[in-house]
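>>> next comes the sequence, and after it the predicted model I'd like to discuss.
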Amino acid sequence: MRRSLYDTEHEDFRAAFRAFVRAEITPHLAEWEAAGIVPRELFAAAGEAGFVGMAVPAEYGGGGVPDFRFSAVVAEEIGAGGISGAGLGLATHNDICLPYVLALATAEQRERWLPGLASGELVAAIAMTEPGTGSDLTGIRTSARREGGAYVVDGAKTFITNGINADLVITVVRTDRSSRHGGLSLLVLERGMPGFTRGRNLDKLGQHAQDTAELAFDGVRVPEVNLLGEEGGAFVQLVANLPQERLSIAVLAVAAARAALDQTLGYVKQRKAFGRPIGSFQNSRFVLAEIATEVAVAQSFVDDCVRAHVRGELSAEEAAQAKWWCTELQGRVVDRCLQLHGGYGYMLEYPIAKAYADARITRIYGGTTEIMKEVVGRGLGL
């Protein structure tokens, strides 16, 4: 079925980004996977090529096009190219961090941060999760108290994407202990601030090229001018931005599932057993027919969600539906595709093995499947 989500300019953008991936990422992927991090220069190269800050106004050096479909193209190509570890940092920078700055920054903050964020010379991260707090944002304990024109920040964060590379970390802090929801604020911590240290680059099951770090704050003095949005307004701000993050994950998940399907179709047509291609056996045909159908159905729903988001109509419940369904689909698809590869599927030299390891986290980050179902259930009035 022909997709109608994208226009010619989006497909031209896709072709350009696909060429960028082949030239700038794929040749170095094994090296970056081994190192556990991509070089900061990747963000600058992506910025120079126009793949960072697409929604940033042109006056600050961005693309000046607030059309999420360009971000969706990037997410699809990351999934299709099997580069989720290397590409996730770009998606986090574009789809998760930049919207907070674009929506909440003062004129002074926009002048100070947007040019670097648009060029890729500044790398962004967002720090929510803490060692003792995951999906429940009201449990955040990292504190920020006012003192002499600054906030003094104490606490710790973990599982932070871009945690090592980031220059600007949008940090969720508690500014009022007496209020669960209204006591949270967003502070932008900058590289080099005394007391702001980075711990381990965490060793993960998959997505090895993505730097995922622990962050520690010991009496970090953050100027009041680094408050993003209103003090006490972070919970509302986070809830408003989470649907785009979850939609981006869903888009990538469907693309990764489709890539696994395509790889497996090629494999079963070549690999033989009992004198004939294994794809010719009824079980193989039925499994792949089921996968192809499920991917097509998920693609249709996600495309509709993207359209709704572009119109400003995507609900939190719809984004949660897309996120949990598509990431669970991704997990099922890569598992069944690996099975059709037999023993070779377990070998890391085959892309399906890497896809299997990379896929596991998508059902966890951005909100676990269980939390997504809670969001959907509450939307039903339950």
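Right, received. Where do you want to start? Numbering: from 1, shown residues only.
>>> hey, let's count contacts and neighbours off CA atoms from now on
OK.
>>> in stretch 2-12, what counts as buried?
Buried positions in stretch 2-12, judged by neighbour count with 16 or more other CA atoms under 10 Å: His10.
>>> how far is it from where the chain is centred?
22 Å (CA atoms, centre = their mean, to the nearest Å).
>>> next one: stretch 189-201
With CA atoms, centre = their mean, you get 22 Å for stretch 189-201.
>>> now what about it, what contacts it?
Stretch 189-201 is contacted by residues 36, 163-164, 166-171, 211-222, 226 when judged by CA atoms under 8 Å, 6 or more residues apart in numbering.
>>> strands - which of those residues land there?
Assigned to strands by DSSP state E, the following of the contacts of stretch 189-201 qualify: 168-171, 212-222.
>>> any idea how many residues pack against the residue lying closest to Leu261 once chain neighbours are set aside?
Distances taken as CA to CA, 6 or more residues apart in numbering place Cys337 nearest to Leu261, at 6.8 Å, with adjacent residues excluded. Neighbours of Cys337 under the rule other CA atoms under 10 Å: 28.
>>> included below, for side-by-side comparison, is a second structure:
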Amino acid sequence: MRTHPFDLFAIDGLLTEEEREIQRTVRTMGERELRPQVAQWFEDGAIPARELARELGKLGVLGMHLEGYGCAGTSALSYGLACLELEAVDSGLRSLVSVQGSLAMYAIWKYGSEEHKQEWLPGMAAGEKIGCFGLTEPDAGSDPGAMRTTARRDGSDWILDGTKMWITNGSVADVAVVWARTDDGVRGFVVPTDTPGFSAPEIKRKLSLRASVTSELVLEDVRLPAEAMLPSARGLSGPLGCLNEARFGIVFGALGAARDCLETAISYVGDRTVFGRALASYQLTQQKLADMTLELGKGMLLALQLGRLKDAGRLTPEQISLGKLNNVREAIAIARECRTLLGANGITLEYPVIRHANNLESVLTYEGTSEVHTLVIGKALTGEGAFR
């Protein structure tokens, strides 16, 4: 008789019935509708993004932790559990949901005008409109303060010029939230993607997050009306506040990828015969499984604690960094270890392990590198900033 890794930690007992039901619903949809196709999407390097967005909108996971405007208004922890189940299928699918809900929708919901919210949020929650978030630039990743994209006044209008890089959903988006340097500091703008001067060429030849649309954003004399500016965001605190929302989802999401790898490995070693015995019966195999279960379970307990803190309004950016650093680092280690248990089969798309491992290479870097989160924690511990 096999025990699921999470059962050793009695994880279900830490969730409410509503949270368990949301998790079951997302997992069921993922297993039935997404998993059968995701390996092919990964191999092709292409996904039916608009169709997926509509299906995810019907499921209610787009901006699900936001209130009003067609959003589900669930708890943050429920949103985290949804991210876990989506990333158990593929990190690219969770990225679509994270960028839509925690970056583009959250920016409009938190910092936008009522007109912005009414115009965009209901359609985005339904998956009828897709959003992207333009912060990262070719020469400004971990240091967003070095951005070169500018917005200058021309009468009552704004003129935006610049380039953004590694933008999820960019080529399929209907709206982009773009951050630019102005005479009044960094400000955010709501940019319909059909605005003249805006283009979003897709980035190809990726070996990670292949089941995800990744793009460059190019803004050449993009003219916007004065009301395109997000009125309640001033300085880097605006985009960084959005990033904390997305990082919270990753704290849970990375565990979904790790769980899927571990479940796959446990099943595989039970069926695989080596030297006349099941691979599962060897001590070295069991040590690997036990060690990975410990890290997966500890990561889940950390995620649940952060979720409860967020729902109580007491979660700090430093705590989000703690969760992102630990859980992604352990998830990629689990994926790599599971690959060893599958041997050569571990490098094929017949199993999800190498796909998760490749995806987690991106998750390790985006929404703050491990180095950045290490320094955030270090500053919290010492009171000394070590970024420069």
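That came through, no problem. The structure displayed is predicted, hence computed values, not measured ones.
>>> now the ones in strands among the contacts of stretch 189-201 of structure 1: which count as buried?
Taking 16+ other CA under 10 Å as the criterion, what is buried in these is 168-171, 212-217, 219-222.
>>> tabulate the residues you listed (JSON lines), appending distance to Gly120 of structure 1.
Supplementary listing: those in JSON lines, determined by distance: CA to CA, whole Å:
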{"residue": "Leu168", "distance to Gly120 of structure 1": "12"}
{"residue": "Val169", "distance to Gly120 of structure 1": "14"}
{"residue": "Ile170", "distance to Gly120 of structure 1": "16"}
{"residue": "Thr171", "distance to Gly120 of structure 1": "20"}
{"residue": "Thr212", "distance to Gly120 of structure 1": "19"}
{"residue": "Ala213", "distance to Gly120 of structure 1": "20"}
{"residue": "Glu214", "distance to Gly120 of structure 1": "22"}
{"residue": "Leu215", "distance to Gly120 of structure 1": "22"}
{"residue": "Ala216", "distance to Gly120 of structure 1": "24"}
{"residue": "Phe217", "distance to Gly120 of structure 1": "25"}
{"residue": "Gly219", "distance to Gly120 of structure 1": "29"}
{"residue": "Val220", "distance to Gly120 of structure 1": "25"}
{"residue": "Arg221", "distance to Gly120 of structure 1": "26"}
{"residue": "Val222", "distance to Gly120 of structure 1": "23"}
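>>> what's the farthest-apart pair in these?
Pairwise distances among these were taken by CA to CA; the largest, 24.0 Å, belongs to Thr212 and Arg221.
>>> can you tell me what part of structure 1 the helix or strand in which Gln305 of structure 2 is found aligns to?
Taking DSSP states H and E as the definition, Gln305 of structure 2 sits inside helix 283-311. Matched against structure 1 by TM-score structural alignment, helix 283-311 of structure 2 falls on residues 282-310.
>>> for the most centrally placed residue in structure 1, list the residues it contacts.
Among the residues of structure 1, the one closest to the centroid is Thr92, at 4.6 Å (CA atoms, centre = their mean). By CA under 8 Å, 6+ apart, the contact set of Thr92 of structure 1 is 124-125, 161-162.
>>> repeat that with 10 Å
Taking CA atoms under 10 Å, 6 or more residues apart in numbering as the criterion, Thr92 of structure 1 is in contact with 98, 123-126, 161-162, 245, 248.
>>> repeat that for Glu361 of structure 2.
207-209, 328-329, 332.
>>> rerun at 8 Å
Here Glu361 of structure 2 is in contact with 208, 332 (CA under 8 Å, 6+ apart).
>>> circling back to that earlier point, which one of the contacts of Thr92 of structure 1 is nearest to Gly79 of structure 1?
The nearest member of the contacts of Thr92 of structure 1 to Gly79 of structure 1, counting by CA to CA, is Ser248 at 10.8 Å.
>>> can you confirm the closest one is in a helix?
Yes: using DSSP: H, G, I helix; E, B strand; the rest coil, the assignment for Ser248 of structure 1 is a helix.
>>> touching, it and Val73? I think so.
No: using CA atoms under 8 Å, Ser248 of structure 1 is not in contact with Val73, being 9.9 Å away.
>>> higher neighbour count, these two?
Ranked by neighbour count (other CA under 10 Å), Ser248 of structure 1 and Val73 place Ser248 first, with 28 against 23.
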